[in-house]
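Visitor: build me a model:
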Amino acid sequence: MTDAMTRLARLRRPSLLIRAARIGLADYNRDRDLKRLTKSPTPPSPRAAFERLFAEETRMDEDRRTGRAGYSPTRHVDVLIALLAEARLAPRVIRHPGA
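Guide: Below you'll find the predicted structure:
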């Protein structure tokens, strides 16, 4: 398994989405935003949050690509902001030789 930053680097998203998410990082408040995005009373660990957000973002990108009516660009940017922020917090997975 690769670390969070490597997984993010492999994402191919429109530059406008990524730029908006990077700008939004300055206002990210983990306690407030993560509770809202994950609909949980307390924020999960950075690693758990990353995995959950990564799955959500992947689903949202598929909705974007297929033109699904329920797709929300605003929510997509919000999830990307949280994903970028949580990737910075998530511990890196160390790959051992031969693993």
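Visitor: from now on I want contacts and neighbour counts done on CA atoms only, so please keep to that.
Guide: OK.
Visitor: can you tell me how far Leu80 is from Thr38?
Guide: 13 Å (C-alpha to C-alpha, to the nearest Å).
Visitor: so which of the two has more stuff around it?
Guide: More crowded of Leu80 and Thr38, by other C-alpha atoms under 10 Å: Leu80, with 24 against 16.
Visitor: test my guess that the more buried one contacts Ala21.
Guide: Yes. In this structure, Leu80 is within contact of Ala21 by C-alpha atoms under 8 Å, at 5.7 Å.
Visitor: now show me the structure for the sequence below, then we'll compare the two:
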Amino acid sequence: MLDLLGMIATLDRPRLLVSAARYGVDGYDRAKHLPRLIGGPVAPRVGEAIVKLLDLEAMLESKRQAKSADYTHLSHVSVLIALLGEARALRAANRPALVAA
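Guide: Model prediction:
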């Protein structure tokens, strides 16, 4: 089975891109942002979304490194924000619920 959180953790990206994504993750709304980023009328399940976002991010990273004319930092940061938001959702789903006594 894929360790999706581990795959996200091993991404080595420029500090400025990661800082911008961390700054924006609190405003991430998966229902609003995810369909726009990966296509489709509704957001897929968290695991599927992470896999698609990782593929999209890898493509953007290739374009960034190649200094491609169609690369934009805004797109890259948006995908990184979504990855961080989805990782947060995955961790929350796997965390045992706390019961108040």
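Visitor: where does the TM-score land?
Guide: Scored against TM-score structural alignment, normalised by the length of the first structure, the superposed chains reach a TM-score of 0.86; 92 aligned residues with a C-alpha RMSD of 1.4 Å.
Visitor: ok, and what's touching the top helix by length along the first structure?
Guide: Identified as the longest helix of the first structure according to DSSP state H is helix 46-66. Helix 46-66 of the first structure is contacted from outside by 4, 34, 38, 43, 70-71, 76, 79-80, 82-83, 86-87, 89-91, using C-alpha atoms under 8 Å, 6 or more residues apart in numbering.
Visitor: these in helices, which ones?
Guide: Per DSSP H, the contacts of helix 46-66 of the first structure map to helices at Ala4, Thr38, His76, Val79, Leu80, Ala82, Leu83, Glu86, Ala87, Leu89.
Visitor: quick one, what contacts the aligned partner of Pro41 of the second structure in the first structure?
Guide: Aligned counterpart of Pro41 of the second structure in the first structure: Pro41 (TM-score structural alignment). Residues in contact with Pro41 of the first structure (C-alpha under 8 Å, 6+ apart) are Lys35.
Visitor: how does it look with 6 Å?
Guide: The contact partners of Pro41 of the first structure, by C-alpha atoms under 6 Å, 6 or more residues apart in numbering, come to none.
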